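>>> Okay, predicted coordinates and the sequence, questions at the end:
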Amino acid sequence: MPNEIERKFLLANDDWKSEVTRSVVLKQGYLNSTKERTVRVRISGEQAYLTIKGPVTGVTRAEYEYEIPVSDGLALIDLCEQPLIEKTRYFVPLGDHLWEIDVFTGANEGLTVAEIELTAEREAFIRPAWLGREVSDDVRYYNSSLIHRPFTSW
């Protein structure tokens, strides 16, 4: 079973912006957003994905992701719970890892989160000076939670 091991952080400042190597606009929605499982549709630039995730244990969960035709992705987005998640993802390589900085728009305007995917929960990684408080275990910051309680309503 493929697993996703991901840690999530707020940002202390905007110094990460000078380290960005590329970015992509994302739009995603949830066909199912329960804590036991999520089924997500994501449009990422000119690609689309269907992702199924299991429940979180620590910072690990089962994840199955499949590329789908963009036309299917666009049709599935129309079936998703509202509001959709809209954000620009910025990529910042650092050491052996790739940081993904999500700057949210729409109903989650004002939220910026840094994520890093690891191969083990206790894997060491470089903590850049722009990294703030860890929120990996705070369900409010899960994208699937942000559709039920958007950041702008906090």
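It's in. Quantities reported herein were computed from a predicted structural model and do not represent experimental measurements.

>>> all contacts plus neighbour counts: C-alpha atoms, from now on.
OK.

>>> mind listing the strands for this structure?
With DSSP state E as the criterion, the chain has strands at 3-11, 22-34, 37-44, 47-53, 60-68, 85-94, 97-105, 112-118, 131-134.

>>> what's the closest of those strands to residue 76?
Proximity to residue 76 (C-alpha to C-alpha) singles out strand 37-44 among these, at 6.9 Å.

>>> got the contact list for the closest one?
Strand 37-44 is contacted by residues 24-33, 48-55, 70, 73-74, 76-77, 144 when judged by C-alpha atoms under 8 Å, 6 or more residues apart in numbering.

>>> Compute the inter-axis angle for it and strand 47-53.
Calculated by axes from the mean of the first three to the mean of the last three C-alpha atoms, to 10 degrees, strand 37-44 forms an angle of 170 degrees with strand 47-53.

>>> isn't residue 66 right next to residue 73, touching?
No. In this structure, residue 66 is not within contact of residue 73 by C-alpha atoms under 8 Å, at 11.1 Å.

>>> So for these two, which residue has more residues nearby?
residue 73 (21 against 11; other C-alpha atoms under 10 Å).

>>> Comparison target below:
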Amino acid sequence: MGKEVERKFLVADPAWRSLVEAHIRISQFYVAAQPGRTVRVRISDGGSAALTLKFGNKARERDEFEYPIPLAEAEELMAFAIGRVIEKTRHHVRHRGYLYEVDVFGGVLSGLVVAELETPEDVPDEMLPDWLGREVTGESRFYNASLALGGIPEIAA
């Protein structure tokens, strides 16, 4: 089990694009979701898959368990998806030694760009990059489960 301190931000400036180290095409969906717990399946670059269980109601800190699963089983599980399948490209960007995952969403969520910072400790605001926009940590409409199950949030940095 791993605890994660997760912060989410809308992205205000495209300056991050010149700093991209890697990118991953992701399809993800939920097979169970309720307040305080989710079960997610993620397929990365069409070649590997993981099952993730998340527990907790705190905005910045939750318990997370992740397990690799066979790709064929992940594709079979897609038939049990609740809500929409999320399509996004995740870009890895480093700033001051921290890895930011910048998700550029596709499909009905096109136009949404969210940066996530997951660390074992809380990162002070003065250590954050200038290209981040408004922090949306704790705003459930920007959680991936909400994006899969609910409406489309107003996209404004």
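Thanks, I have it. Owing to the predicted nature of the structure, the values given are computational and were not obtained by experimental measurement.

>>> want to throw the strands of structure 1 into a markdown table with distance to residue 152 of structure 1?
Formatted as a markdown table, those follow (distance: least, C-alpha to C-alpha, whole Å):
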| stretch | distance to residue 152 of structure 1 |
| --- | --- |
| strand 3-11 | 16 |
| strand 22-34 | 17 |
| strand 37-44 | 22 |
| strand 47-53 | 25 |
| strand 60-68 | 27 |
| strand 85-94 | 12 |
| strand 97-105 | 10 |
| strand 112-118 | 12 |
| strand 131-134 | 19 |
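
>>> Could you tell me how many residues sit around residue 96 of structure 2?
Residue 96 of structure 2 has 8 neighbours, counted by other C-alpha under 10 Å.

>>> ok, residue 78 of structure 1 to residue 27 of structure 1 distance?
11 Å (C-alpha to C-alpha, to the nearest Å).

>>> what about the two, which has more around it?
Applying other C-alpha under 10 Å to residue 78 of structure 1 and residue 27 shows that residue 27 carries more neighbours, namely 18 against 12.

>>> Skipping its backbone neighbours, what lies nearest the more buried one in space?
residue 86 (4.7 Å; C-alpha to C-alpha, 6 or more residues apart in numbering).

>>> check contacts around that neighbour.
Residue 86 of structure 1 is in contact with 25-28, 104-106, 108, counting by C-alpha under 8 Å, 6+ apart.

>>> can we see that at 10 Å?
Listed by C-alpha atoms under 10 Å, 6 or more residues apart in numbering, the contact partners of residue 86 of structure 1 are 25-29, 42-43, 102-109, 143.

>>> neighbour-wise, which of those residues leads?
Among the contacts of residue 86 of structure 1, the one with the most neighbours (other C-alpha under 10 Å) is residue 29, at 27 neighbours.

>>> circling back: aligned partner of the residue nearest to residue 27 of structure 1 in structure 2?
Aligned counterpart of residue 86 of structure 1 in structure 2: residue 87 (TM-score structural alignment).

>>> shared neighbours, residue 66 and residue 73 of structure 1?
Overlap of the contact sets of residue 66 of structure 1 and residue 73 (by C-alpha under 10 Å, 6+ apart) consists of 41, 48-50.

>>> Now list the buried members of these.
Buried residues within those, defined by neighbour count using 16 or more other C-alpha atoms under 10 Å: 41, 48-50.

>>> tell me which of those is nearest to residue 128 of structure 1?
The nearest member of these to residue 128 of structure 1, counting by C-alpha to C-alpha, is residue 49 at 29.9 Å.

>>> Generate JSON lines for the shared contacts of residue 66 and residue 73 of structure 1, with distance to residue 6 of structure 1 as supplementary columns.
JSON lines is the format used below for those (distance: C-alpha to C-alpha, whole Å):
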{"residue": "41", "distance to residue 6 of structure 1": "19"}
{"residue": "48", "distance to residue 6 of structure 1": "21"}
{"residue": "49", "distance to residue 6 of structure 1": "18"}
{"residue": "50", "distance to residue 6 of structure 1": "18"}
